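> okay, structure incoming, though there's no sequence with it:
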């Protein structure tokens, strides 16, 4: 099977979309981009600054407006999406039309540890106690998984796997 020209990675915040996406792009000789970086460039502000100044609804609208542009990016390319991008309006259906969507299904305990370690940089969880973070994460996971499960492929990600192993799982799945 031929590899898709556009590969979109979806999943929870801290699921590894950016790290794995960059490694996947390198392995395949593809370009790599991240929707958060594209919005950051358009707005000339960091994601936390956008959230602080304009709020989450504004950011979600910017994500929605970005989707048609993803299909026009030079390809082949790997795109890491923001964790919430597929979960609003008909965004996931649009992503499925743009390219091949891969859901990185990362274990909850792994997500929790990663978010706890970099909490200040994540506007939706900054300042939460460990208990609040755990509750937020569980609630978000349960709300978002139905959207993520619409992806063309699901890749299970565990804490014990190295990035290279996950990239191999993705390439094996895409070429099967």
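Yes, it's here. Computed from a predicted structure; not experimentally measured.
> switch to C-alpha atoms for all contacts and neighbour counts from now on
OK.
> for the longest helix along the chain, buried residues please.
In the chain, assigned by DSSP state H, the helix with the most residues is helix 130-148. Neighbour counts over helix 130-148 (16 or more other CA atoms under 10 Å) mark 133-134, 137-138, 141, 144-145, 147-148 as buried.
> let's bring in a second one:
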């Protein structure tokens, strides 16, 4: 498979690593969240507020279904909740090698401190919400992924080198 699909919790580095990995490989880069925002001409926060999470999750599923068979030599970064919907993990595996970018709760809390763009963390006690999401999502990410790559305390170059080595993709 010539595509690489990055999954993981918000703040784990999917977009940053994805952009740099794509540049190193000479691949295209697509972020499902940005793709949906561009397609709808609205922010994810606005979509959540007006139509709700279920509607947004359906948009994610239709987006990745639309990529199957049309995407080649692309690094795809997907929203943290996308693999949670039944059937989406299998769709992602059809798209390419699925890599779970893994980070600890502590790292994610530091990376997301002050981030007001995440609808699922808005409101009271974002640390508790983060903990609950982390607990429910980690096992799903593990099952969905072909491999895991730890991002804690590592440079982007080190993470990218590991991905290239383990996937066997040639720059």
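Sure, I can see it. Note that the structure is a prediction, hence the values are computed from the model and not measured.
> overlay the chains and give the TM-score.
Here the superposed chains carry a TM-score of 0.92, computed using TM-score structural alignment, normalised by the length of the second structure; 168 aligned residues with a CA RMSD of 1.4 Å.
> sorry, back to before: columns distance to residue 56 of the first structure on top of the buried residues of helix 130-148 of the first structure, output as JSON lines?
As requested, the buried residues of helix 130-148 of the first structure are exported to JSON lines (distance: CA to CA, whole Å):
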{"residue": "133", "distance to residue 56 of the first structure": "18"}
{"residue": "134", "distance to residue 56 of the first structure": "20"}
{"residue": "137", "distance to residue 56 of the first structure": "17"}
{"residue": "138", "distance to residue 56 of the first structure": "19"}
{"residue": "141", "distance to residue 56 of the first structure": "18"}
{"residue": "144", "distance to residue 56 of the first structure": "16"}
{"residue": "145", "distance to residue 56 of the first structure": "20"}
{"residue": "147", "distance to residue 56 of the first structure": "19"}
{"residue": "148", "distance to residue 56 of the first structure": "20"}
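> so what secondary structure elements neighbour the longest helix of the first structure?
In terms of contacts (3 or more CA pairs under 8 Å, 6 or more residues apart in numbering; DSSP states H and E), helix 130-148 of the first structure is packed against helix 108-117.
> quick one: the helix it packs on aligns where in the second structure?
The counterpart of helix 108-117 of the first structure in the second structure, using TM-score structural alignment, spans residues 105-114.
> who touches that stretch?
10-12, 127, 130-131, 134, 152 (CA atoms under 8 Å, 6 or more residues apart in numbering).
> closest to residue 120 of the second structure out of the residues you listed?
Ranked by distance to residue 120 of the second structure (CA to CA), these are led by residue 130 at 8.3 Å.
> which non-adjacent residue is nearest that closest one?
Once flanking residues are discounted, residue 130 of the second structure sits nearest to residue 121: 6.7 Å by CA to CA, 6 or more residues apart in numbering.
> picking that back up, farthest pair in the contacts of stretch 105-114 of the second structure?
That would be 127 and 152, which, of these, are the farthest apart (CA to CA) at 18.6 Å.
> residue in the second structure matching residue 44 of the first structure?
Counting by TM-score structural alignment, residue 44 of the first structure corresponds to residue 41 in the second structure.
> residue 17 of the first structure against residue 23, yeah?
No: with contact defined as CA atoms under 8 Å, residue 17 of the first structure does not reach residue 23; the gap is 9.9 Å.
> more neighbours: these two, which one.
Neighbours per residue (other CA atoms under 10 Å) separate residue 17 of the first structure from residue 23, with residue 17 holding more: 26 against 19.
> what residue in the second structure is paired with the more buried one?
Match for residue 17 of the first structure (TM-score structural alignment): residue 14.
> in the first structure, which spans are helices?
Going by DSSP H, the first structure shows helices at 17-28, 35-43, 47-54, 56-70, 91-98, 108-117, 130-148, 163-175.
> mean neighbour count, these: which tops it?
Highest mean neighbour count of those: helix 17-28, a mean of 20 (counted as mean count of other CA atoms under 10 Å).
> how close does it sit to the second structure?
In the superposition with the second structure, the average deviation recorded for helix 17-28 of the first structure is 0.5 Å (mean CA distance after the TM-score superposition for the first structure).
> name the residues that touch that helix?
Contacts with helix 17-28 of the first structure, where a contact means CA under 8 Å, 6+ apart, come from 9-11, 30-34, 77-81, 104, 163-164, 166-167.
> again, only using 7 Å
For helix 17-28 of the first structure, contacts defined as CA atoms under 7 Å, 6 or more residues apart in numbering pick out 9-10, 31-32, 34, 77-80, 163, 167.
> ok and it relative to helix 163-175, angle-wise?
70 degrees (axes from the mean of the first three to the mean of the last three CA atoms, to 10 degrees).
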